[in-house]
Each structure stands twice: as structure tokens, then as C-alpha cells.
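Student: dropping the sequence and predicted coords here.
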Amino acid sequence: MKSRRLLWSALGAFVFLIAIGGVWILSLPAAPSVAAPPPIAQDERDATIAALKPPKRQRPLVAIIGINDATETTDYLMPYGILTRADVADVVTLATAPGPITLFPALKVEPQATIAEFDARHPDGADYVIVPAMSRDDDPEALQWIRNQSGKGAIVIGVCVGAKVVGDAGLLDGKRATTHWYSVKELRGKHPSMRYVEDRRLVVDDGVATTTGITASMPMSLTLIEAIAGRDKAKAVGREIGLPEWDARHESDEFRFTRPFALTAIGNTAAFWAHERLGIELKPDIDEVSLALVTDAWSRTYRSQAVTFARTADARQTRNGIRIYPDQVAASWPAERLLPSVGNRKPAEALDDALHGITARYGTRTTDFVAMQLEYPRRRATQ
């Protein structure tokens, strides 16, 4: 009798929790409508470019910092790949400590220097410091180094939730800023004097720039190229990467925590028996931007994890000199779980292809779910 009462009590508690969860999910808004945001005024564009002009060198030095145990994949690799491709600046990837960086949600790379080595080589500091999202916003070495670089005159750019790191470094107080839609409330709560700017993918204020979610680092990189080398150069690089037109416009209301988003996260996580490891071959000279976008997208479905493989455990060098370690040593991968080769696809097109592939494999709700995490406008993702 006692065991039966315990069983019914446990069952009742479970039903109660389900009911509470159901009420919470029903309280969430439905998917927002998609509306094209108004164009950016020319004087605002001009002010943004002027604020991002190189502060020190004619050929600027760009440092991208990460922490070794977890730094966001696309935030770290996309600015490097695009800026290096443009050849308008010297770009270096850094880590707070020696050894590889484990990126999330995919890839493992070898940084080109530690922050200590960078400081020894460049005591006057960088022109630009790019700060990706990190697993910890309060890493003391990263925060102190970012403060020091700002003090030496560098323009600090917080990509996505990297804005939280920039904020914890004390650089957002009293400034206009933005961040990934999911972290806006947290950032404003921690830094009440910060002025959040809606409907902009890139915000610049007095030596500090911030962006919205992950894919915003693509237009941010092109805007930085324009500030360094002019509009024509930026447009040429934009065509090469598949983004011939860009600006800071952004429909913030398109990105919010919705009922379909929550239900997809719960449903895809719960279907644990159908989770997959999808292989992508890590070939020499692969484009690091395309690889980052594709593995990032497929690893955010909550149904799959993108896994790189190669015949040996040696790191492979990408098109622009990043060394990436394969996740698994294998000569091949089962055909039904093999992702298409990145090949020579332009990065923006490679991401679109990945989203189309996700739709074919898991449906449109999962594609929307991934695009929402990447803060990628769905009007483009569903074309």
C-alpha cells in the first residue's frame, strides 16, 4: 500500500510539472511576423564607418581572443577568415593559454599565439580586438587583457554574446550597444547604464562595437573592411563570400523566445534515440568560414552534432592558415550520415545550403530553430 501511494504521488508530481510546463509554453508568443526593416540613413552609415577607422596603423593589426575551453565557433573563425581574405589588415587568433581551443558547438583549432606572446610582440597593442562569445564571461585573464588593449587605444568589438565579456570588462558603461537576442535582458540587467539599441546588427560607440547574434559577424567584418580600405574593397569581398549587399539594419522583433522555438528545443532534445553524429571530411585548404557556418548550423539542431574526420590525427591547415584538428580519425563516413563537402562554396551560400539540408532532414521548424540561434534572418534562410 505504501509503495502504491509513493507511485501515485510521484505520478501526480510528474503530471503537475507537465501541466506547469504546458502553461508556460502556451504563455509564449507564436512565431513573429517577418517584416523588412527600413534602410539605414546615409549619415548613420557614415558615422559608423568613421568610428571604425583604424586608430593606429595604416595597415591595422586585428587580434581575435578566445579562451581555450570554449569559444563560439563562428564568432572566432568568421572574422578571421573574411578579414584575412580581404588582405587589408594583419589578423591573428589568440588564446588565453597555450594549446588548442575547443570551439562550441563544433571544431577544435590551434590558435596562432597566446595573449602573452602577442603582448611581447606588440607592446603597443592591437588596432582592433574582436571578442567572441565564450563559455565564461568572467575569465579574469581575458577580461584584464581586453581592458589593457582598450587602454592602449584598440577598438574593441564584441561579437554576439561576446558583448557580455566586453561588458564584464567594464567597457559598456554608459554606451550604446546590442547583443544576441537571447542575452539582451541579462546584459541590460548587469549593466543598467548601457543603452540597448534595437533594430541594428552593429552598434559603435566611443571605441567599442557590439553586434547581434552569430551571423552578424559577416556584415560586421565587411563594415570593418570598408572602414579600413573603402566601400569598393568591401563590396568585392562581399561578392566573394556571397553577401554583395549589407548594412546594419535588423528586425529585432523577428528574434525572440517563442512557442515554436521552445517546443522544437524540447521535442528535438527528447528524441534522444534519433540523435546523429554527422561527418564532414576535413580537407587541406578548406575555407574556414564555410566550415564554421556549416558545422555550427548542423550542431544546433538538437538532433545532430557535426563531426570532422580525416585519415590522420594531424591538424589540417585551412585556406587562410588556421590549423584545425579532426574530431575523429577515419578514412570514410557512413554515406547516410555524411555531410556534403564544403568545396568551393561561398560562405553565405554554404550556410544557406546547410539550412536547406536541415529542412530536408528534420523539417522547417528545426531550420527556423537553428536560424533563430544564429540570428540569421529567416527571409534569407528560407529562400
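Tutor: Good, I have the coordinates. Numbers count the residues shown, from 1 in each chain.
Student: please count neighbours and contacts with C-alpha atoms only from this point.
Tutor: OK.
Student: I'd say residue 374 and residue 214 touch.
Tutor: Yes: the pair residue 374 and residue 214 qualifies as a contact (CA atoms under 8 Å) at a distance of 5.1 Å.
Student: those two: who's more crowded?
Tutor: In terms of neighbours (other CA atoms under 10 Å), residue 214 is the more surrounded of residue 374 and residue 214; the figures are 29 against 23.
Student: so that one versus residue 359, what's the distance?
Tutor: If you measure residue 214 against residue 359 using CA to CA, to the nearest Å, the figure is 20 Å.
Student: residue 267 too?
Tutor: From residue 267 over to residue 359 (counting by CA to CA), the distance is 16 Å.
Student: and if you look at residue 167?
Tutor: The spacing between residue 167 and residue 359, counted by CA to CA, is 36 Å.
Student: and here's the other structure:
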Amino acid sequence: MKKIGLVVFPGFQVLDLVAATAFELANAAAQRPVYDVHLLSEGGGLVTSSSGVRVETERFADPAFDTVMTMGAMDVAPSTPGLLAFLNKARAASRRTASICTGAFVLAEAGLLDGRRATTHWAFARNMQQQFPKIKVQEDKIYIVDDDVWTSAGMTAGIDLCLALIEADLGVEISRTIAKKLVVYHRRTGGQSQFSALLELEPKSDRIQTALAYARENLQKDLSVESLAEVARLSPRQFSRAFRSETGQSPAKAIENLRVEAARIMIDEGEHPIDIVARETGFSDPERMRRAFLRAFGQPPQAIKRAARLRQVA
């Protein structure tokens, strides 16, 4: 059985404990006890979160775990020497070390991120880079894996991190099953931006939201105004007018942004030729995708692909 240590401290963010649920669901999906989850703290006993919710914990002892994961906090504060000492011991004795959200600051204080790529909540990323210049902070990533050290962005990105950990252990089907039970899309890739084209649109009505959700899940299909209007159960004219009113964009521009976002993720993963990326994300040909990338990023897909390769080597 894989022993999981979730590390908390006074003022931790209780949402990060969704990690415990992800591992619990993994046991259910695998139909066997794969993970043994322990909630840990320096002093043991009850620990109070930033919201005032108190959780029962075990005192630091044996540092040997399969995975030790540090929770984050709403406000970043210096860690205690005891916490940092335990994490260093656990790093040496365990298979994997991870953090959710600003838990990366705790790993950074312990020196566990020196020379590594890491991420954290976007609002704290630049501060982290300034405080810890030895870390290669990538502020616009959902999660990053650098050897056996995993870090994630803030809040719900911890779910993506846990799903990725579980997928590495048990396979993609188990991970998908858990995502369905958590009622989330199957995990976002690590290279995906913390910001989403859908979040920027923020439609107000259910009909426009439904059309956009359909578009994101069907990028390879015809996503003309007529087809999206049919999904929204509106006439093309009504749909175009409502869409622009609610999002500030034309349907064509919004679909292009969704396709560019999906293409950028595939390119950042570094595993797909440009023509395959264009086809999989609904661009009719690589040239059309190139023009869309120039409008969105000011550089072609090939330049972004080269940069992604350099990051992987660094």
C-alpha cells in the first residue's frame, strides 16, 4: 500500500484537503486499498485552518512515505524549523514530494526546489521568484513535475495534481473515473495555463454556456454560428447577438481562442507535430493555425514549440 502524508500547519487552506478525497476515490475505483492517507502536523492533534475548521492530525514521526504533500495557505508566512526539518527528512526517505498552491513556498524554504522548475498560485508566483531566485518559477502552469518533485498552482489545481499522481500510479482509466466522481473535467495537463479562455468569456446565460462547453469538447467539429446556435436552441441571428452581448466577442473569435488555447497545451507537451496539433484542435490547416497564433501570441507555433523543448531540457 502507498502511504500518503498530507502536511498541514496552522492557517492552512482547507480546500487543499480535496487531495484526501482523490486518494480515497482511487481506492474505491481500484477496488482495493492502494493508498493509506495520513494527515500530519508538527505537533499533532487539532490544527486550525484559515477558515477556522479544525482537523485532527498525527505528529511528525517516521518520514518514509510514498508521497509527502504540503498544503498551502491563504497568507504565506515563514515555516517553523521543525516543519522544514521534517520535509527534508521526508524528501530523502520518500518516493515523491509535492505541494499544492502556496505549499510550494514551504518546499522552497526547505531548499527542496532549488535548481528546479516549480509553480504556485499565480498571485504569489512573482513573489516566490523574488524570494527564491534559485527556483525556475513558471507562473502560468497548472502543475509541474521536475523529477520526483511535483508542484501545483492554486486552489482547484490541486485536483489536477492529484489526478496526475494517481494516473502515474494506476493509469488513465482510474484517473478518469475519479474525475467523473469529483464532477470535474478529466485533469488538465501540467502545461495548461492557469487562465482559461472560457473563464475570460464569462457568459451569463445557460444557453451560451452550453454552446461554449460543447465547443470546447468538440474542437474538431464544425463550430459555425449555425451549429452553435442549434446547440443553444436559438436562431443564428439570436445566438450571434446574445453571444456578443454576453461575452464581448464574436462567436468566431471565441472559437479561435479556444482552439489556440488547446493547441498551445498540445505544443507545450512537446509530443505532437504541428500538423497533428492543427488537425486535433480544429484548424483546417497549419497555416491557419499559424496566423491565429500570431494574433494571439505574436509568434508562430514553431517558436513556441522550440521554447517548450528548451524548458524541458533546462
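Tutor: Great, that's in hand. Note that the coordinates shown come from a computational prediction; the quantities given were computed from them, not determined experimentally.
Student: neighbour count: residue 167 and residue 359 of the first structure, which is higher?
Tutor: It is residue 167, of residue 167 of the first structure and residue 359, that has more neighbours when counted by other CA under 10 Å, with 22 against 16.
Student: trace that one over to the second structure, please.
Tutor: With TM-score structural alignment as the matching criterion, the partner of residue 167 of the first structure in the second structure is residue 108.
Student: just the element for that match, please.
Tutor: Applying DSSP states H and E as the criterion places residue 108 of the second structure in helix 103-109.
Student: that helix: average distance to aligned residues in the first structure?
Tutor: Averaged over the aligned pairs, helix 103-109 of the second structure sits 0.3 Å from the first structure after superposition, using mean CA distance after the TM-score superposition for the first structure.
Student: once aligned to the first structure, how far is the following helix or strand past that helix on average?
Tutor: For helix 103-109 of the second structure, the succeeding helix or strand toward the C-terminus, using DSSP H and E, is strand 117-118. With both structures laid over each other, strand 117-118 of the second structure and its partner residues in the first structure are 0.6 Å apart on average (mean CA distance after the TM-score superposition for the first structure).
Student: over in the first structure, find the residue span strand 117-118 of the second structure aligns onto.
Tutor: The alignment of strand 117-118 of the second structure onto the first structure (TM-score structural alignment) spans residues 176-177.
Student: so what's the match of residue 167 of the first structure up against?
Tutor: Residues in contact with residue 108 of the second structure, defined by CA atoms under 8 Å, 6 or more residues apart in numbering, are 114, 132, 135.
Student: out of the residues you listed, which ones does the first structure keep as well?
Tutor: Counting by both residues aligned by TM-score structural alignment, their matches' CA atoms under 8 Å, the first structure reproduces these contacts from those: 114, 132.
Student: any chance of the contacts of residue 108 of the second structure in a markdown table, with neighbour count and distance to residue 210 of the second structure too?
Tutor: Below are the contacts of residue 108 of the second structure laid out as a markdown table (neighbours: other CA atoms under 10 Å; distance: CA to CA, whole Å):
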| residue | neighbour count | distance to residue 210 of the second structure |
| --- | --- | --- |
| 114 | 16 | 44 |
| 132 | 17 | 43 |
| 135 | 20 | 41 |
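Student: wouldn't residue 146 of the first structure be in contact with residue 169 here?
Tutor: Yes: A contact is recorded between residue 146 of the first structure and residue 169 when judged using CA under 8 Å, the distance being 6.9 Å.
Student: what's the local residue count around the closest residue to residue 180 of the first structure other than its chain neighbours?
Tutor: Sequence neighbours aside, residue 213 is the residue nearest to residue 180 of the first structure in space, at 4.1 Å (criterion: CA to CA, 6 or more residues apart in numbering). Residue 213 of the first structure is flanked by 26 other residues according to other CA under 10 Å.
Student: alignment lookup: residue 213 of the first structure to the second structure.
Tutor: Taking TM-score structural alignment, residue 213 of the first structure has residue 154 as its aligned residue in the second structure.
Student: what do you get for residue 138 of the first structure?
Tutor: Checking with TM-score structural alignment, residue 138 of the first structure has residue 79 as its match.
Student: contacts only, for residue 83 of the first structure.
Tutor: In this structure, residue 83 of the first structure makes contact with 89, 91, 221, 225, judged by CA under 8 Å, 6+ apart.
Student: among the residues you listed, which ones are in strands?
Tutor: Among the contacts of residue 83 of the first structure, the ones falling in strands (DSSP state E) are residue 91.
Student: so which of the contacts of residue 83 of the first structure sit within helices?
Tutor: Under the assignment DSSP state H, these contribute 221, 225 to helices.
Student: so which of the contacts of residue 83 of the first structure is the closest to residue 347 of the first structure?
Tutor: The shortest separation between residue 347 of the first structure and any of the contacts of residue 83 of the first structure is 13.1 Å, and it belongs to residue 221 (by CA to CA).
Student: quick one: that closest one and residue 247 of the first structure, what's the gap?
Tutor: Distance from residue 221 of the first structure to residue 247 of the first structure, counting by CA to CA: 11 Å.
Student: which of these two has more residues huddled nearby?
Tutor: Applying other CA under 10 Å to residue 221 of the first structure and residue 247 shows that residue 221 carries more neighbours, namely 21 against 15.
Student: residue contacts, the more buried one?
Tutor: When contacts are counted by CA under 8 Å, 6+ apart, residue 221 of the first structure touches 79, 82-83.
Student: and it, how close does it get to residue 211 of the first structure?
Tutor: Relative to residue 211 of the first structure, and taking CA to CA, residue 221 of the first structure is found at 11 Å.
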